[in-house]
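Trainee: Task: produce atomic coordinates for the following.
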Amino acid sequence: MRNVLALLLSAVLSGCSSPANYDPNGTWINKAAIDAASQGGNLREALLAYGPNLEWNIDAARKTAEVSNGFELDEGQLVSDANGQWRVDFYGDYHEQLNVENDQMRQAESQNGPEQRFQRSTLKLPIDAPPGSSFEQALYSAYLGGTWKITQGVGEGGLVLFHPDGQVEGLPGADRYALCLAGDCAAMSGENDSLWLQLGNQGNSWLFKREGERIEIFQAVNQAQVDEMPSYLPGASTWVLEKD
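Mentor: Sure, this is the predicted structure:
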């Protein structure tokens, strides 16, 4: 009798559980990197600790998979294995192994990098949004979201809003911004975090330091020669922003 009851209970429980979803389609973002950055420390250290890949875009019908590190975009051929296992073959004869289950995806450790974990993005972006936009907007919301008050610098006492789409309100001399995630801007700023501030068609690089709910923005002083790649060091402190 006990065996019969156990079998019935097992059948009921099995019927209640939903089968795993192995569908790889969509955009996947490196949520661990975003969570680390949102703690309010050095941005690039957080990205390097959980990167280097920040976003995957997968189209199973076309058998393609694109991966972005915030600067470069690489596209590979998607090959299906069993039960949520997928292989991505890239030019140059290297591969990445992906495991998809429901809204989580794991990129296995390989010769190209450590194990990384991704979450399916729920952001609805325009169809022509550049690759990497889903990660970028999620990062901008987590890292710079909310209202900031200028406690030092031009516009002192004013409020600043950094929007996820790269617009900024309330920061004198700027209406657009972009955080440096990787690539040339990272190489030029060394160990410092950097961002781009733009007004209309004119913009410049700036360095910044984030400590919890405080951000200090510095002029970027180029130490390189005219014929060399720029090498920036922090110059004069221009603004201090604090979470309002």
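
Trainee: From now on I want contacts and neighbour counts done on CA atoms only, so please keep to that.
Mentor: Will do.

Trainee: Which secondary structure elements does the lengthiest strand in the chain sit against?
Mentor: The longest strand of the chain (DSSP state E) is strand 232-243. Under the contact criterion of 3 or more Cα pairs under 8 Å, 6 or more residues apart in numbering; DSSP states H and E, strand 232-243 touches strand 147-153, helix 184-189, strand 202-211, strand 214-222.

Trainee: this one next, for a side-by-side:
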Amino acid sequence: MGCELTKLASGSNGSNSKSNNVPSLDACGPPPTDARLPLTAKQKYTMVASWKGISRAMETTGITMFIKLFEEHADLLNMFSKFRELKTKEEQATSEELQEHANKVMNTLDEGIRGLDDLDTFFEFIHQVGASHRRIPGFKQEYFWRIEEPFLTAVSTTLGDRYTQNVEGIYKLTIKFIIETLVAGYEASANNNVDSGGGGGGIGGGGGGASGTGGTTSRAS
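Mentor: Purely as a prediction, here's the structure:
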């Protein structure tokens, strides 16, 4: 609407917008995003567009992510009853159980990223995912952060040349935002004594899923 009014004002007497002190059409950009989202409108558009490439390769991206996770944090394997015996990359890459869990986690991330246009719904969903990790024996809050680098590695592998420096920066902001929201949901569930049901896949054990709550928290070391 603002751009249309500018157009009418600048064209009503045949003079250009600058001479009438009317903002030029070039100033009309995309509407601002929700202040709670750490992405500009342009960054969010780039993120959603880039994610389409990931959504066409969810399983392979998820498997790559978990192989990298277990390579860096072998102790986490013990939290997964269905595939804790998968000690080699080859065993992990061909495991139907791991493929199933990877799909659940990627679908959770997919729903979260697709929900960036509606942050109230995003926070509700991711909060539930974070809170559900309370039901995983031995799970610790800092484990959420262990998925950050494996996720970025997997995305880079899937996107290849499309994973530019700009795109990388946007993915880093996005996964940090998601993990912060998971952590906030996990913490809130302790304060509120919430027993959330599964709302998607999580990084934690038993082969089960996990869901989280929105908000921001400082990164665990």
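
Trainee: Can you give the structural similarity as a TM-score?
Mentor: A TM-score of 0.26 describes the superposed chains when it is computed by TM-score structural alignment, normalised by the length of structure 2; 101 aligned residues with a Cα RMSD of 6.0 Å.

Trainee: ok, back up a step: ok, which of the helices and strands packed on strand 232-243 of structure 1 comes nearest Glu55 of structure 1?
Mentor: Checking these against Glu55 of structure 1 by Cα to Cα gives helix 184-189 as the closest, at 18.2 Å.

Trainee: Which secondary structure elements does that closest one sit against?
Mentor: For helix 184-189 of structure 1, the packing partners by 3+ Cα pairs under 8 Å, 6+ apart are strand 193-199, strand 232-243.

Trainee: Report the buried residues of that helix.
Mentor: Buried residues in helix 184-189 of structure 1, defined by neighbour count with 16 or more other Cα atoms under 10 Å: 185-186, 188-189.

Trainee: Let's have the residues you listed in a markdown table, adding distance to Ala32 of structure 1.
Mentor: Conversion of those to a markdown table gives the following (distance: Cα to Cα, whole Å):
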| residue | distance to Ala32 of structure 1 |
| --- | --- |
| Cys185 | 23 |
| Ala186 | 20 |
| Met188 | 26 |
| Ser189 | 24 |
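
Trainee: Surely Glu59 of structure 2 forms part of a helix?
Mentor: Yes - counting by DSSP: H, G, I helix; E, B strand; the rest coil, Glu59 of structure 2 is found in a helix.

Trainee: So it versus Ile67 of structure 2, what's the distance?
Mentor: Glu59 of structure 2 sits 12 Å away from Ile67 of structure 2, going by Cα to Cα, to the nearest Å.

Trainee: And Arg114 of structure 2, by the same measure?
Mentor: Applying Cα to Cα to Arg114 of structure 2 and Ile67 of structure 2 gives a distance of 25 Å.

Trainee: tilt between the longest strand of structure 1 and strand 202-211?
Mentor: Angle of strand 232-243 of structure 1 versus strand 202-211, following axes from the mean of the first three to the mean of the last three Cα atoms, to 10 degrees, is 70 degrees.

Trainee: buried sites along strand 232-243 of structure 1?
Mentor: 232-234, 239-243.

Trainee: possible to save those residues as CSV with distance to Leu9 of structure 1?
Mentor: Below are the buried residues of strand 232-243 of structure 1 laid out as CSV (distance: Cα to Cα, whole Å):
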residue, distance to Leu9 of structure 1
Tyr232, 66
Leu233, 67
Pro234, 66
Trp239, 64
Val240, 62
Leu241, 59
Glu242, 56
Lys243, 53
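
Trainee: just to revisit the earlier point, which one of Arg114 and Ile67 of structure 2 has more residues nearby?
Mentor: Ile67 (21 against 15; other Cα atoms under 10 Å).

Trainee: Now do the buried residues in the strand or helix carrying the more buried one.
Mentor: Secondary-structure assignment from DSSP states H and E places Ile67 of structure 2 in helix 58-72. Under the neighbour-count criterion of 16+ other Cα under 10 Å, helix 58-72 of structure 2 has 58-71 buried.
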